[in-house]
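Undergrad: Whatever this is, show me its structure:
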Amino acid sequence: MSFDEWFTIEEIDPMTFSISEYGHWEKVHSYLVIGDKYAALIDTGIGIGNIRNVVDQLIFLPIKVITTHVHWDHIGGHGQFNEIYVHELENDWLKNGIPGLPIEVIRHDVSRDISKPLPVDFRIEDYEPFRCEPTSILLDNETIDLGNRTLTCLHTPGHSPGHICIYEEERGYLYTGDLIYKGTLFAFYPTTDPLLFVKSVEKISQIEHVTRILPGHNELDLNKDFIVELNKSCQELLNKGLARHGTGIHDYKDVKIYF
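TA: Here you go, the predicted model:
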């Protein structure tokens, strides 16, 4: 089996795959979740490589693209698919772009610190964040049936207004987008909300059956203990009055929280 060399494919289980971009400083993960009737693609990465080519070599099912949030590094391949889901609070971002974010800033972040050869047809001067009218709007606790697999969308704002995590109760998988991963967690931009971020971490920490956290960036080897410890850190910041913009970077060993 030959995949686009830009991506790294890792098997979570025989019906679940991570599609990762380790050659970029963001180390973005998208996830292919395969049911009996449909497959879900949770995010579509940066848009440097052709993620559709990868998906088509893994399955032959209709694809539902579920957007954790509308940042450029998670919607780059959306244009290669027909069925796009997004939370209602980021519907306008998907259609019109994020206000006040210059294309020069985006292109700089897309093209810096690359450690793998770029696809021959990629040109940074042509790069534009994807925009479209979504086919489906998501609400908190909405479910998506893939046929013998059900995904529940949990509204977890803070990193962005319409950020969602996706929970698969049967397997205990929690796809956390940019709410939780090892590294620096960002909630200092004007479009972020530190208080909502803390509340969202608390919300998902209360999910009892979590066997695996599948984040949007960096290391894949995370479990429920990581959420528990992160929630403790967030509650500490809340109690100290630090869950607000301008308090800086708070260092907690495996994770830094930037407010």
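Undergrad: contacts and neighbour counts: CA atoms only from here.
TA: OK.
Undergrad: helices and strands around whichever helix or strand Leu230 is part of, which ones?
TA: Using DSSP states H and E, Leu230 sits within helix 224-239. Where contact means 3 or more Cα pairs under 8 Å, 6 or more residues apart in numbering; DSSP states H and E, helix 224-239 is packed against helix 194-205.
Undergrad: Going by neighbour count, which residues in the helix it packs on are buried?
TA: By neighbour count on 16 or more other Cα atoms under 10 Å, the buried set for helix 194-205 is 194-202, 204-205.
Undergrad: Can you convert those into a markdown table and add a column each for distance to Asp92?
TA: Putting the buried residues of helix 194-205 into a markdown table (distance: Cα to Cα, whole Å) gives the following:
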| residue | distance to Asp92 |
| --- | --- |
| Pro194 | 22 |
| Leu195 | 23 |
| Leu196 | 20 |
| Phe197 | 21 |
| Val198 | 25 |
| Lys199 | 24 |
| Ser200 | 22 |
| Val201 | 25 |
| Glu202 | 27 |
| Ile204 | 26 |
| Ser205 | 29 |
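Undergrad: Identify each buried residue in the helix holding Leu230, please.
TA: Buried residues in helix 224-239, counting neighbours by 16+ other Cα under 10 Å, are found at 224, 226-228, 230-231, 233-235, 237-238.
Undergrad: Repeat that for stretch 33-40.
TA: The neighbour-count check on stretch 33-40 (16+ other Cα under 10 Å) flags 33-35, 38-40 as buried.
Undergrad: same question, stretch 167-179
TA: By 16+ other Cα under 10 Å, the buried positions in stretch 167-179 come out as 167-169, 172-179.
Undergrad: so how far is that stretch off the chain centroid?
TA: Offset of stretch 167-179 from its chain centre (Cα atoms, centre = their mean, to the nearest Å): 11 Å.
Undergrad: before we go on, could you also do this sequence so I can check it against the first one:
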Amino acid sequence: MNEKGIDYRETFHPLGNYSPAMKGIDLLYYGNGRLSSNIYVLEEGRTLIDLGNFAGLVAELKEHYPQAQVERVIFTHAHFDHIGGLGEILTHWNPQIIIHKVELEGVLPGGTTLKKAFQEMGIEDFMELEGNEDIELCDRKLRVLYTPGHTPGSISLYDLEKRVLFSGDTAFPMM
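TA: Take a look at the predicted model:
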């Protein structure tokens, strides 16, 4: 357990219990250290920020949000520990994929682009980001910040009203 009372041995963390600004944001935390993944759940499961790469994501979502309908997934970048859970999500839902266009244009081993790989998985609903867009959700508006560095198409998401930043791997302590 850390100094804020968060027990990282558990996977589900309702962040509103720790800060009023985080009300309505839950964290699914998997792994340990460098191999950990944060999946942020907003709007009672309608919006997910990143997906991790651990089996059991759908079961975890259904346990905490029995009526969840995943409508959109926002990727902060396209590393496997952030997008690896997409295949499992697609077995139950067909969400819109929101990602920076530079990540979609990235070439994968074998020569195909990420966008083409997504399309081969049956995904057609994309929102290709450039930066400075606003993503309107039911209870918050997220400003897209183009933050290349960790990957060429990394983004962060900032809730201007509640002053909450989702930084993906743009800013994290080195372990």
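Undergrad: What segments of structure 2 are helices?
TA: For structure 2, helices defined by DSSP state H occupy the ranges 57-64, 80-83, 86-90, 101-105, 114-120.
Undergrad: hmm, who's touching the third one?
TA: Same thing as helix 86-90 of structure 2. Under the contact criterion Cα atoms under 8 Å, 6 or more residues apart in numbering, helix 86-90 of structure 2 has outside partners 51, 55, 57-58, 121.
Undergrad: what's the answer for the second one, then?
TA: Counting contacts by Cα under 8 Å, 6+ apart, the residues outside helix 80-83 of structure 2 that touch it are 35-37, 50-53, 75-77.
Undergrad: Average separation of it from the aligned part of structure 1, please.
TA: Taken over the aligned residues, the distance from helix 80-83 of structure 2 to structure 1 averages 0.5 Å (mean Cα distance after the TM-score superposition for structure 1).
Undergrad: Off-centre distance for that helix?
TA: Taking Cα atoms, centre = their mean, one finds the center of helix 80-83 of structure 2 at 9 Å from the center of the full chain.
Undergrad: give me the stretch of structure 1 that that helix matches.
TA: Mapping helix 80-83 of structure 2 onto structure 1 (TM-score structural alignment) gives residues 72-75.
Undergrad: Return the two entries of the buried residues of stretch 167-179 of structure 1 that lie farthest from one another.
TA: Glu169 and Asp178 (20.0 Å; Cα to Cα).
Undergrad: gap between Glu103 of structure 2 and Lys116 of structure 2?
TA: According to Cα to Cα, to the nearest Å, Glu103 of structure 2 and Lys116 of structure 2 sit 12 Å apart.
Undergrad: quick revisit: which among the contacts of helix 86-90 of structure 2 end up buried?
TA: Buried by 16+ other Cα under 10 Å: 51, 57-58, out of these.
Undergrad: Format those residues as TSV; extra columns: distance to Gly16 of structure 2.
TA: Shown next, in TSV, are these (distance: Cα to Cα, whole Å):
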residue	distance to Gly16 of structure 2
Leu51	20
Leu57	21
Val58	22
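Undergrad: Leu94 of structure 1 should be in a strand, yeah?
TA: No: under the criterion used here (DSSP: H, G, I helix; E, B strand; the rest coil), Leu94 of structure 1 is helix, not part of a strand.
Undergrad: what's the closest non-adjacent residue to it?
TA: Once flanking residues are discounted, Leu94 of structure 1 sits nearest to Arg131: 5.2 Å by Cα to Cα, 6 or more residues apart in numbering.
Undergrad: my guess is Leu157 of structure 2 meets Arg143, correct?
TA: Yes: the pair Leu157 of structure 2 / Arg143 is scored as a contact, 5.5 Å apart, by Cα atoms under 8 Å.
Undergrad: Who has more neighbours out of the two?
TA: Leu157 (26 against 19; other Cα atoms under 10 Å).
Undergrad: which residues does that one contact?
TA: Contacts of Leu157 of structure 2 by Cα under 8 Å, 6+ apart are 142-145, 165-167.
Undergrad: 6 Å - rerun?
TA: Neighbouring residues of Leu157 of structure 2 by Cα atoms under 6 Å, 6 or more residues apart in numbering: 142-145, 165-166.
Undergrad: Restricted to strands, list the residues you listed.
TA: Using DSSP state E, the members of the contacts of Leu157 of structure 2 that fall in strands are 142-145, 165-166.
Undergrad: What residue in structure 2 is paired with Phe17 of structure 1?
TA: Using TM-score structural alignment, Phe17 of structure 1 pairs with Asp26 in structure 2.
Undergrad: how many neighbours does its match have?
TA: Neighbourhood size, Asp26 of structure 2 [other Cα under 10 Å]: 23.
Undergrad: you'd agree it is up against Val41?
TA: Yes: assessed by Cα atoms under 6 Å, Asp26 of structure 2 is found in contact with Val41 at 5.0 Å.
Undergrad: Quick check: the corresponding residue of structure 1 for Glu105 of structure 2 vs Leu32 of structure 1, distance?
TA: In structure 1, Glu105 of structure 2 lines up with Asp92, judged by TM-score structural alignment. Separation of Asp92 of structure 1 from Leu32 of structure 1 (Cα to Cα) stands at 25 Å.
Undergrad: Of these two, give the one with the bigger neighbour count.
TA: Leu32 (25 against 18).
Undergrad: list the contacts for the more buried one?
TA: Counting by Cα under 6 Å, 6+ apart, Leu32 of structure 1 touches 16-17, 40-41.
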